[in-house]
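>>> what would the 3D arrangement of this be:
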Amino acid sequence: MVASAFRALHDGSGPLLLPNAWDVGSALAFVDAGFPAVGTTSFGVGAAAGKPDGDRASRDATRELVRRLAHLPVPVSADVEDGYDDDPEVVAAFVADLPVAGINLEDSTDGRLVEPARHAAKVAAVAHAAPDLFVNARVDTYWFGQDATVRATVDRALTYVDAGAAGIFVPVVGGVLAPADLRVLAREIPVPLNVLVVPGLSLTELGELGVRRVSTGSLPYRAAVDAAVSVATAVRDGRPAPAATSYADMQERLRRHDA
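Below you'll find the predicted structure:
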């Protein structure tokens, strides 16, 4: 039921905006703000544990976090990097044990793209082990600037769709894909296209280009760190501290969740 509800969110009148949490408190805040689903961010989860992103460092922390989020009233999608292993069956066993409605599974390891067939094998193994799971196959061509063309990205995406991917995620760093390129990706990829927040383009405009899901990625975590520093420096420098959710309200969220 939860998995099918999560799939249906990709078929709404506009793109699904998926906020990415790094701990229980941030996930509860997103739920209270009315978001219909919550994702995790491997960067935020790893950073909160003092680990840099990548290198499969978020494995245990992500597994623990999604287990603590299992009883949220909305679907949860987990960012599991590359599945934390090279063996498709090991990846599938790990993912099938997670209480989530979806996952992101990226086609790069140690900052380098892997052969599409290798990633497709992971997608296929996961789809077989957890057939109801929304497998969002991430194509890292633009993320790492390797084979960063629309054609290469589409070809990789189609390989993963053939292997059982329910969605395709094309993140971009250090630049923005042209709207015309986003339109081509959405047209040629036969499953929901997921992108990160695109500066200068609203959710409505992304939807008009064919995008079906927009993730915030690590942006909320990074913005939260900046906000925390701003609070401390404001107090230090004699400026008024900003307003914030009350201690009592946050405590009540946690009590309800803990119960």
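>>> CA atoms for contacts and neighbours, from now on please.
OK.
>>> tell me where this protein has strands.
Using DSSP state E, the strands of the chain run over residues 16-18, 20-21, 38-40, 76-79, 102-106, 108-109, 112-113, 134-138, 167-169, 193-196, 213-215.
>>> between those strands, which gets nearest to residue 146?
Closest to residue 146 of those, according to Cα to Cα: strand 112-113, at 7.2 Å.
>>> structure for this one too, so we can compare:
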Amino acid sequence: MNKVDVFRALHRRRAPDDPLVLPGPWDAASARVFTQTGFPALATPSAGIAHSLGYEDGAVPADEMFAAVARVSRAVDVPVSADLEGGYGLAPKELVERLLETGAVGCNLEDSGGGVLKDPHQHAEWLAEVRHAAGAALLVNARVDVFAYGDGNPERAIERAALYVAAGADCVYPIGAPTGVLPLLRSGIQGPINVHGRLDGGGPIPAELGELGATRVTFGPGLLRWASLALEGMAGELMKRP
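Okay, here's the model as predicted:
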């Protein structure tokens, strides 16, 4: 199977306590660490790449983001999905072409811009154009930002998810959804659901998220922040040495 087929297969028939865990590499070195540890696929975080390149989240120029994704894809043999935020204002055909040139086989696309929710019907039409341009070459993860920038109503999230799935999205990502509403979202959304995992011990582990309804778990820039804390500790030890 090619990489996109492998990636699709990883989303299918998963046991409830075994969601697909996708670490978020911010560069080639971190990508190699994750794959050498045994993870079967990766999902680059836009915020993690932004911080690694010296930008604020959401401020990375498209050229630099695609270049960063390409470096990650070249460094590993497993499928890579890329967080492309809101698509950088590119037409669907150009967005897809540029992403495929990086070697990635999946993408995360947000339904908000500047902290404001987009019209769901217009966004669904745009996603349908992305799907048409990509054909079967990409696994599209449609982010639903109702809990991040909307009123947090699970029913609104389910309505948006239905539009995006109908438009051709392979997976939906209700980012920021409280753990308690995951079973409701699972019952109302067709297909795979992406859930944001936490690394600070303050939330369920991936297996528990899977039992609540997650098909896959991502961490945004959390792993970069975790690595930065470890580096900070090592730097502190160096400062203590004569």
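>>> need the strands of structure 1 in a markdown table (columns: mean neighbour count and distance to residue 180 of structure 1).
Converted to a markdown table, these look like this (neighbours: other Cα atoms under 10 Å; distance: least, Cα to Cα, whole Å):
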| stretch | mean neighbour count | distance to residue 180 of structure 1 |
| --- | --- | --- |
| strand 16-18 | 23 | 21 |
| strand 20-21 | 28 | 27 |
| strand 38-40 | 26 | 27 |
| strand 76-79 | 27 | 28 |
| strand 102-106 | 25 | 24 |
| strand 108-109 | 20 | 25 |
| strand 112-113 | 16 | 24 |
| strand 134-138 | 27 | 20 |
| strand 167-169 | 26 | 17 |
| strand 193-196 | 24 | 14 |
| strand 213-215 | 24 | 17 |
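>>> any idea how far residue 64 of structure 1 lies from residue 200 of structure 1?
Noted for residue 64 of structure 1: a distance of 36 Å to residue 200 of structure 1, by Cα to Cα, to the nearest Å.
>>> okay if I get the strands of structure 1 as a markdown table plus distance to residue 30 of structure 1?
As requested, the strands of structure 1 are exported to a markdown table (distance: least, Cα to Cα, whole Å):
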| stretch | distance to residue 30 of structure 1 |
| --- | --- |
| strand 16-18 | 9 |
| strand 20-21 | 8 |
| strand 38-40 | 7 |
| strand 76-79 | 11 |
| strand 102-106 | 17 |
| strand 108-109 | 29 |
| strand 112-113 | 32 |
| strand 134-138 | 20 |
| strand 167-169 | 21 |
| strand 193-196 | 17 |
| strand 213-215 | 13 |
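>>> looking at those, which is closest to residue 227 of structure 1?
Short answer: strand 20-21, nearest of the strands of structure 1 by Cα to Cα, at 15.8 Å.
>>> residue range for the closest one in structure 2?
Mapping strand 20-21 of structure 1 onto structure 2 (TM-score structural alignment) gives residues 24-25.
>>> contacts only, for residue 171 of structure 1.
Residue 171 of structure 1 sits next to 138-140, 142-143, 194-196 when contact means Cα atoms under 8 Å, 6 or more residues apart in numbering.
>>> contacts for the match of strand 20-21 of structure 1 next, please.
The contact list for stretch 24-25 of structure 2 (Cα under 8 Å, 6+ apart) reads 31, 34, 42-45, 48-49, 72, 218-221, 223-224.
>>> also stretch 34-51 of structure 2?
Counting by Cα under 8 Å, 6+ apart, residues outside stretch 34-51 of structure 2 touching it are 7, 21-27, 31, 56-60, 65, 68-69, 76, 78-85, 218-222, 224.
>>> in structure 1, what residues pair with it?
With TM-score structural alignment as the criterion, stretch 34-51 of structure 2 aligns to 30-47.
>>> in the matching stretch, which residues are buried?
30-31, 36-47 (16 or more other Cα atoms under 10 Å).
>>> could you dump those residues to JSON lines with distance to residue 105 of structure 1?
Converted to JSON lines, the buried residues of stretch 30-47 of structure 1 look like this (distance: Cα to Cα, whole Å):
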{"residue": "30", "distance to residue 105 of structure 1": "23"}
{"residue": "31", "distance to residue 105 of structure 1": "24"}
{"residue": "36", "distance to residue 105 of structure 1": "21"}
{"residue": "37", "distance to residue 105 of structure 1": "18"}
{"residue": "38", "distance to residue 105 of structure 1": "16"}
{"residue": "39", "distance to residue 105 of structure 1": "13"}
{"residue": "40", "distance to residue 105 of structure 1": "12"}
{"residue": "41", "distance to residue 105 of structure 1": "12"}
{"residue": "42", "distance to residue 105 of structure 1": "11"}
{"residue": "43", "distance to residue 105 of structure 1": "14"}
{"residue": "44", "distance to residue 105 of structure 1": "16"}
{"residue": "45", "distance to residue 105 of structure 1": "16"}
{"residue": "46", "distance to residue 105 of structure 1": "16"}
{"residue": "47", "distance to residue 105 of structure 1": "19"}
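>>> farthest-apart pair in those residues, please.
Longest span within those, Cα to Cα: 36 and 47, 25.3 Å.
>>> where's the match of strand 20-21 of structure 1 relative to the chain centroid, distance-wise?
From the chain centre to the centre of stretch 24-25 of structure 2 is a distance of 9 Å (Cα atoms, centre = their mean, to the nearest Å).
>>> before we move on, what about stretch 100-117 of structure 1?
12 Å.
>>> same thing with stretch 77-87 of structure 1?
Worked out by Cα atoms, centre = their mean, stretch 77-87 of structure 1 lies 12 Å from the chain centre.
>>> buried ones in it?
Under the neighbour-count criterion of 16+ other Cα under 10 Å, stretch 77-87 of structure 1 has 77-85 buried.
>>> appreciated, that's everything.
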